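**Student:** pasting the structure only:
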């Protein structure tokens, strides 16, 4: 963090000490905390300011923003509701209230409010209009409604970087793709790519010849999984309509596409089918042959050392929350999705589980050095985890997977393994919503969602995971 940013925060704190009743000094502290990427620490300062000036819009925003980062979505929603009558910019309050209603579980109210915000926005490209579309999309998708993918596509104009290959027109919704050569460009994170690239099957079945791009760390896995496609590794786009990097651009020109689509377009091909695909995202991932051979040899030896035991992969910590340079949203949300080591050891040290299950860490060694290693019945993948191809090869030899809400959960599901996802009360849309889909995902099979009832309390989730592993289903 630049010294000047910390100095700005120090100066703001010193100014407040000299004038504790000055609201402007408290606003300066909140702004300085945003500048040093410690937004979640704004809450006490916003509360102090609001005690002095209860309708200060800047401090109301700071308070609600900090509450959301801390996972206190119901309180954030209540704050927006209580102050809707203030002079907010158009859609500003509605979008944030709708988002926090969705994240707090009031999904029907969120969809109603965000739908009205989207209707009001029309074709507006303003930031809050884009936010309204994004959160309406995710609320709809959480209920299993594929109409959400239409709204999600608006992220191509907003908060998701994307590539634009100017030499081919963008796909306009046509269903008959016979004779078409389609370039699909990637975006978003590993988990999104693992999930949405499952829709490539529908594009191939519609007659398309496909080339697609992906992040380099998952290239080997995706090429092995889609041998009939050309797969090009390239950096992830960070801005809207970015030009392809030189090597990827040369590969695209050699492929000579007649159409381009982005990752976000892929689910739209079957969105309006009278009978939607079941599951919407079928399992498809397959590790490269050399990695599979190494994994099979390793698994055979481990099973010989642990006769009669089932092998269960275990992923418990999202490393992003340990990186100080990450933004507050990335750090805080990763922290809310991670399970403390002491809770994980309730699985690995459980005597009943130890008689039946050998856990296998699915963490990259460098990440596990940061998160710590649980004691008890846990092994490590002998060939080593260096790439996602290695992880997928290991997964193929396991009987079940337990993962927090991370790319590993998507990898397990899209590899066709029985997968238990340990999720906080908000979770991600792909795991559904407790009120509409219970412990199942509306989008994929073989997934059991074990949800917290209270943010931060993993005790009941770990108890459910123990029962899931001891039940006759998972990997039996």
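**Tutor:** Good, I have the coordinates. As the structure is a computational prediction, the values presented were derived from the model and not from experiment.
**Student:** alpha carbons only for contacts and neighbour counts from here, please
**Tutor:** Will do.
**Student:** Show me what the host helix or strand of residue 13 is packed against.
**Tutor:** In the assignment (DSSP states H and E), residue 13 maps to helix 3-18. Helix 3-18 makes packing contacts with helix 23-35 when contacts are defined by 3 or more CA pairs under 8 Å, 6 or more residues apart in numbering; DSSP states H and E.
**Student:** Give me the contacts around the helix it packs on.
**Tutor:** 5, 8-9, 12-13, 15-16, 19, 39, 41-42, 45-46, 48-49, 52-53, 58-59, 62 (CA atoms under 8 Å, 6 or more residues apart in numbering).
**Student:** where does it sit relative to the chain's centre, distance-wise?
**Tutor:** Chain-centre distance of helix 23-35: 30 Å, with CA atoms, centre = their mean, to the nearest Å.
**Student:** now the angle from the helix or strand following that helix to helix 23-35?
**Tutor:** The helix or strand immediately downstream of helix 23-35 is helix 43-52, counting by DSSP H and E. Per axes from the mean of the first three to the mean of the last three CA atoms, to 10 degrees, the angle that helix 43-52 makes with helix 23-35 is 160 degrees.
**Student:** what does helix 43-52 contact?
**Tutor:** Taking CA under 8 Å, 6+ apart as the rule, helix 43-52 contacts 21, 23, 26-27, 29-30, 56, 59-60, 62-63, 66-67.
**Student:** Going by neighbour count, which of the residues you listed are buried?
**Tutor:** 23, 26-27, 29-30, 56, 59-60, 62-63, 66-67 (16 or more other CA atoms under 10 Å).
**Student:** Let me have these in CSV, extended by distance to residue 119.
**Tutor:** Converted to CSV, the buried ones among the contacts of helix 43-52 look like this (distance: CA to CA, whole Å):
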residue, distance to residue 119
23, 37
26, 37
27, 34
29, 37
30, 33
56, 29
59, 29
60, 26
62, 27
63, 28
66, 29
67, 28
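**Student:** Quick check: residue 261 is in a strand.
**Tutor:** Yes. If the criterion is DSSP: H, G, I helix; E, B strand; the rest coil, then residue 261 is within a strand.
**Student:** mind checking how far it is from residue 100?
**Tutor:** 31 Å (CA to CA, to the nearest Å).
**Student:** Also residue 92?
**Tutor:** Taken as CA to CA, the span from residue 92 to residue 100 is 13 Å.
**Student:** let's bring in a second model and compare:
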């Protein structure tokens, strides 16, 4: 006797779509979610799921249509407005995206994830005062401070006391730490002793930053009484109330160690290349460029190329005679700065190398996806955070060809300018 197959209910179907997306089986997820939308066209959950699946497929235009339908059906659901805002951002409808995120906050003003989404929209729009205030709702802040609170460490009250001692903990990626360590110097100039708690691979680099008195491991240890308080490094803009016009005035604010390898001088324009960030970072797939595409620059006469890529990405250039791989001479981020400092120009994707080059005041060309991270703004070639940086943005999502063509044109101009000046 055969058993009749179990009938899949509508609720089962919603759960199944989530499972299929989690397993990376997107085509099947699309088929199921479309069936759900046809079955119950007036259920916001089905359209929300359909939008999320399209977003994962890299089809933000289609995602926007589903999220719009979902918000019409359930206008008081904060997460739907945030999802719509994210999709609108990916179709470069930035103003509308910010309004959608604000609707999410109005629906649930006590929800940290809603406030963070709105914060990122404000920061991308260049509204740093309101953006950094909202950024304090980020989960990384509460998680980062939790171990210190459990160990009895007091939270910094924001008061700047000459002779006071402050511990600042890093969070997120290395690039974030490099970008925000500039805000330590104003504290030191006003008499505070600032210690940074960070992972070992960042310690030599951050120890060199202006105003940093010392670095320690991130695990709370010792007596809390040794410090007036603890806070997160990325909270300094909100604490200090800095205006955006001072962000780019830091100049060169980190110093590299003596390099383990000296790059030969006088052989041409020395250009350092970096084509991928941490491959474990979800956003890296959008930010990275395939080495073979970037390698089209290697035939530029008068330029000599060096690989600044480390870890898994460095193998992509193996056997390329036109590029000298510097990764064997790099053990930590401080070593990377020592190599960057010997370059005449750095060309890199959006990763820590871009931040280190900018913090050194080195000329750096940063390749950006069509929809870039908040810190690079919506458009334009200049960067408020790093005056020595020039931004090269995709004109179409996922396509780097025209970016590399623009890079090649500008690189040849740089070589020619160097020849004329020499």
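**Tutor:** Perfect, I can see it now. None of these values were measured; they are calculated from a predicted model.
**Student:** picking up where we left off before, generate CSV for the contacts of helix 43-52 of structure 1, with distance to residue 268 of structure 1 as supplementary columns.
**Tutor:** Output for the contacts of helix 43-52 of structure 1, formatted as CSV (distance: CA to CA, whole Å):
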residue, distance to residue 268 of structure 1
21, 55
23, 49
26, 47
27, 44
29, 45
30, 41
56, 43
59, 40
60, 38
62, 37
63, 37
66, 35
67, 34
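**Student:** Nearest to residue 116 of structure 1, out of these: which one, please.
**Tutor:** Ranked by distance to residue 116 of structure 1 (CA to CA), those are led by residue 60 at 23.1 Å.
**Student:** Which residue in structure 2 aligns with the closest one?
**Tutor:** In structure 2, the residue equivalent to residue 60 of structure 1 is residue 47, according to TM-score structural alignment.
**Student:** In this structure that match contacts residue 71, no?
**Tutor:** No. Contact criterion CA atoms under 8 Å: residue 47 of structure 2 and residue 71 do not qualify, at 9.2 Å.
**Student:** does residue 134 of structure 2 count as helix, strand or coil?
**Tutor:** helix.
**Student:** How many residues are close by it?
**Tutor:** Residue 134 of structure 2 has 21 neighbours, counted by other CA atoms under 10 Å.
**Student:** Next, the contact list for the alignment partner in structure 1 of it, please.
**Tutor:** Residue correspondence to structure 1 (TM-score structural alignment): residue 134 of structure 2 is matched to residue 151. By CA under 8 Å, 6+ apart, the contact set of residue 151 of structure 1 is 133-134, 136-137.
**Student:** hang on, the earlier thing: contact partners of the helix or strand containing the match of residue 60 of structure 1?
**Tutor:** Residue 47 of structure 2 belongs to helix 44-56 when assigned by DSSP H and E. The set of residues external to helix 44-56 of structure 2 that reach it, using CA under 8 Å, 6+ apart, is 14, 17-18, 21, 26, 29-30, 33-34, 36-37, 40-41, 60, 62-67, 69-71, 73-74, 80, 83, 87.
**Student:** Apply 7 Å and report the result again.
**Tutor:** 21, 26, 30, 33, 36-37, 60, 62-64, 66-67, 69-70, 73-74, 80 (CA atoms under 7 Å, 6 or more residues apart in numbering).
**Student:** in structure 1, which spans are strands?
**Tutor:** 181-185, 209-214, 230-233, 259-262, 310-315, 357-361, 378-380, 400-404, 419-423, 447-451 (DSSP state E).
**Student:** deepest of the ones you listed, which one?
**Tutor:** strand 419-423 (a mean of 28; mean count of other CA atoms under 10 Å).
**Student:** which residues of structure 2 does that strand align to?
**Tutor:** With TM-score structural alignment as the criterion, strand 419-423 of structure 1 aligns to 364-368.
**Student:** Relative to structure 1, what is the average displacement of the matching stretch?
**Tutor:** Comparison of stretch 364-368 of structure 2 with structure 1 after fitting gives an average deviation of 1.0 Å (mean CA distance after the TM-score superposition for structure 1).
**Student:** So which residues of the stretch 151-300 of structure 1 form helices?
**Tutor:** 190-196, 200-205, 219-225, 246-255, 289-305 (DSSP state H, counting those that start in this stretch).
**Student:** Flag every buried residue along stretch 362-378 of structure 2.
**Tutor:** Here stretch 362-378 of structure 2 shows 362-373, 375-378 as buried, counting by 16+ other CA under 10 Å.
**Student:** swap in stretch 285-303 of structure 2?
**Tutor:** For stretch 285-303 of structure 2, using 16+ other CA under 10 Å, the buried residues are 286-289, 291, 294-295, 297-298, 302-303.
**Student:** ok, the most centrally placed residue in structure 2 to residue 379 of structure 2 distance?
**Tutor:** Per CA atoms, centre = their mean, the C-alpha nearest to the average position across structure 2 is that of residue 373, at 5.6 Å. As judged by CA to CA, residue 373 of structure 2 and residue 379 of structure 2 stand 11 Å apart.
**Student:** cool, and residue 29 of structure 2?
**Tutor:** 34 Å.
**Student:** So for those two, which residue has more residues nearby?
**Tutor:** Neighbour count, other CA under 10 Å: between residue 29 of structure 2 and residue 379, residue 29 has more, with 25 against 15.
**Student:** show me what contacts the alignment partner in structure 1 of residue 116 of structure 2?
**Tutor:** Using TM-score structural alignment as the criterion, residue 116 of structure 2 maps onto residue 134 of structure 1. The neighbours of residue 134 of structure 1, taking CA under 7 Å, 6+ apart as the test, are 151-152, 155.
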